[in-house]
Every structure is written in C-alpha cells, then in structure tokens.
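Participant: what follows is a predicted protein model with its sequence.
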Amino acid sequence: MVEIIRMGGLELHFMQSREGTGAEIDLFEMTVQPQARMPVPHYHESWDETVYGLSGTVTFTVDGADVPLGPGESLFIRRGVVHGFRNDGPGVARCLCLLSPGALGPAYFREIAALLTEQPPDRAAMEEVMRRYGLVPVMAA
C-alpha cells in the first residue's frame, strides 16, 4: 500500500520503506509544486540517494552546483555530499527517489510534515528531527 505524505509544496508517495525491505531501500515518488523547494540543504552520513526524473524539471544543488533533472535523467548523490532541490519552473515536477540502504522510512517525513503546519515552522525542531534521523542540516553562510 502506498502512503502519501504532503509537506507544503511537496508530496511523497512512499512505495517501499526500510520497514518492509529489511532496511535495504526506501523508494518514493516525489511531486514538487512550482516554486517549491526543500526547506534545509543537508547531507546524509549513512546512505546514498539516487533520483530519476519523471516529469517537469527539478533543479538539485549538489555540492554547490545546480543540476537540472528532467524526464529520463538520473542523478546519484553520494553520502556526505550537501544537496537540496527546488522547482523553478511554471509546472509540477515529479521524480523517483531511492535511498540505499533504507534509512528513513515515512516516519521522518511525517514528523517534518507536522512541523511544517506551524507558521512559521520551528527551524530548531526541524533540525533536531533531521539529526535524529541521520540528516545533517547545512545552514547557508
């Protein structure tokens, strides 16, 4: 069963999670609304991320360089590399995200989604959740 998690301008459709794969992978489809972005650039200490473009264009910033990802294109983000993403386009963009090994599951995203309902969101609480799940936030200089 697919679990859908909405977080501001992002929507995740979780297809596989660490709980069901013996912590081998997390797999989810991400929909990014126009002008939406990830709230905090970060890196992962213990897993890699592979992203495959399905529709529209999501621009990833990986190690300081912008990498537009369109349909049929893929991007590998090695653990330890700072990254973020945004949708600069006028239309919705979708991509498939694979985390290996599986480390997050939907629980992390549920907690972040709950924090994003507060206005303004509690940045310190978001950073605490990120660190607890193995994401290391990197604040802009």
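Facilitator: Received it, and whenever you're ready, just let me know what you need.
Participant: could you use CA atoms for every contact and neighbour count after this?
Facilitator: Fine.
Participant: how far off centre is whichever strand or helix holds E111?
Facilitator: Assessed by DSSP states H and E, E111 sits inside helix 105-116. Its chain's C-alpha centre and that of helix 105-116 lie 11 Å apart, by Cα atoms, centre = their mean, to the nearest Å.
Participant: what is the next helix-or-strand element following that helix packed up against?
Facilitator: Using DSSP H and E, the helix or strand that directly follows helix 105-116 along the chain is helix 123-132. Counting contacts by 3 or more Cα pairs under 8 Å, 6 or more residues apart in numbering; DSSP states H and E, helix 123-132 is packed against helix 105-116, strand 135-137.
Participant: most packed of the ones you listed?
Facilitator: Highest mean neighbour count among the helices and strands packed on helix 123-132 (mean count of other Cα atoms under 10 Å): strand 135-137, with a mean of 20.
Participant: which other helices and strands contact that strand?
Facilitator: In terms of contacts (3+ Cα pairs under 8 Å, 6+ apart), strand 135-137 is packed against strand 42-44, helix 123-132.
Participant: quick one: the strands in this structure?
Facilitator: With strands called from DSSP state E, the chain shows them at 3-7, 10-16, 26-32, 42-44, 48-55, 58-62, 65-69, 74-77, 83-86, 93-100, 135-137.
Participant: below is an additional structure, to be compared with the one above:
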Amino acid sequence: MPQRTIDPRVNPSDETIGTKGFAVRFLLTADNSNGSVSAFELMVPAALRLPAPAHSHDHYEETIYGIEGVLTWTVDGKQIDVGPGQALCIPRGAVHRFDNNGSQDVKALCVVTPAAIGPEYFREAFAVLNAAAGGPPDRAKMAEIMRRHGLMPAAPPT
C-alpha cells in the first residue's frame, strides 16, 4: 500500500469564509482526515436569520457543539436551542436550519461525518450572499449550489 504524505503546511484554518460576522472556518477537511471527518467553526452574529433555505443531506451526519451564545436549530419542524457545552446531532435526511434569535453572537463547532462537505460549498454560497448586497439571495442559484454539494433544499414553509 502506498504511503500517504500530508503537507503539514496546509492548514484549512488559515481561511475564514463569510461576510459581516457570519462565517465558517474549517479546522479539518476531507483532505486532512482521509475523508472521515470535516470540522468547522460557525460564527453567527446576533439576531441573524439564516438567509439560505432549510435543507437535508443523505450522505452525512452533522453534529453541532455550542461554544458561545445560543443558536436555535429547527430540525424536522422542532426547535432546539444549542448553547455553550450542549450538542445536537442532526441525522441523515432530517430537514434543518438555524437562526440566532438572541442578542449575543454565536460560535459553534460543526462536525460532519464522513467529510462530505468542505470549504468550496461555503465559498460558493457566501459569494451568492455577498452578491445580494443585503437583500434576499438568488434562491435558484443558492439551490443549485446546495444540490451540487449534496444538500437538498426543502420546500418553503406554507
């Protein structure tokens, strides 16, 4: 079996992807973990409602660990607050989204197993958010990016 070499100088945490305090910073990617796990910090400013649609994914679990502030996740229609020291595992296929309903900025650790999503998804999604210049993002473009990266946008609530 060939020996795998890892370049220790490649550190995904050197890049923060985001806009106006809403950002992700990868700590591990598929490239750093033989595809087994990706992990990123999620920063969400106070009172921010997620501008992307709720979604699901069939190829990985997503576990959220609260570090600062309280993030409200809606998973299959049920609201769940995740604060410092609390964790939430979002199973494959569950429709979910999050909002920061509080007055404090949030920092959370997100762990994806296996590492089916990486920085490229967030680079593309934040490009659409930035292009919206504070207005609603292009839903069709956002949905196309999500599908290409294995996320299935949910139908808007009626």
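Facilitator: Received, thanks. Note that this is a predicted model, so its numbers are computed, not measured.
Participant: just give me the neighbour total for A46 of structure 2.
Facilitator: 19 (other Cα atoms under 10 Å).
Participant: OK, contacts around the aligned partner of it in structure 1?
Facilitator: By TM-score structural alignment, A46 of structure 2 lines up with P34 in structure 1. Taking Cα atoms under 8 Å, 6 or more residues apart in numbering, we find P34 of structure 1 in contact with G9, N87, D88, G89, P90, G91, V92, A93.
Participant: who touches the first one in this structure?
Facilitator: Counting by Cα under 8 Å, 6+ apart, G9 of structure 1 touches V32, Q33, P34, A36, R37.
Participant: one more pass at 7 Å, please.
Facilitator: V32, Q33, A36 (Cα atoms under 7 Å, 6 or more residues apart in numbering).
Participant: considering these, which possesses the most neighbours?
Facilitator: Busiest of the contacts of G9 of structure 1 [other Cα under 10 Å] is V32, holding 27 neighbours.
Participant: separation between the residue nearest to the spatial centre of structure 1 and R18 of structure 1?
Facilitator: Nearest to the geometric centre of structure 1 sits M38, at 7.1 Å (Cα atoms, centre = their mean). M38 of structure 1 sits at a distance of 22 Å from R18 of structure 1 (criterion: Cα to Cα, to the nearest Å).
Participant: how about L48 of structure 2, what does it touch?
Facilitator: Counting by Cα under 7 Å, 6+ apart, L48 of structure 2 has contacts D99, N100, N101.
Participant: now do the same for the second one: its match in structure 1.
Facilitator: So that's N100 of structure 2. Match for N100 of structure 2 (TM-score structural alignment): N87.
Participant: please look at that match and V32 and confirm they touch.
Facilitator: Yes. N87 of structure 1 lies in contact with V32 (Cα atoms under 7 Å); the separation is 6.4 Å.
Participant: pretty sure G102 of structure 1 is touching E24, no?
Facilitator: Yes. With contact defined as Cα under 7 Å, G102 of structure 1 reaches E24; the gap is 4.8 Å.
Participant: can you pull the residues that touch both of the two?
Facilitator: Residues touching both G102 of structure 1 and E24 (Cα under 7 Å, 6+ apart): R18.
Participant: out of the two, which sits in the busier spot?
Facilitator: Counted by other Cα under 10 Å, G102 of structure 1 and E24 do not tie: G102 has more neighbours, with 23 against 15.
Participant: map V24 of structure 2 onto structure 1.
Facilitator: By TM-score structural alignment, V24 of structure 2 lines up with L12.
Participant: roughly how far apart are its match and Y108 of structure 1?
Facilitator: The separation that L12 of structure 1 has from Y108 of structure 1, given Cα to Cα, amounts to 12 Å.
Participant: shared neighbours of those two, anything?
Facilitator: With Cα under 7 Å, 6+ apart, L12 of structure 1 and Y108 have no common neighbours.
Participant: which of the contacts of L48 of structure 2 show up in structure 1 as well?
Facilitator: Retained in structure 1 (both residues aligned by TM-score structural alignment, their matches' Cα atoms under 7 Å) from the contacts of L48 of structure 2: D99, N100.
Participant: I'm done for today, thanks for sticking with me.
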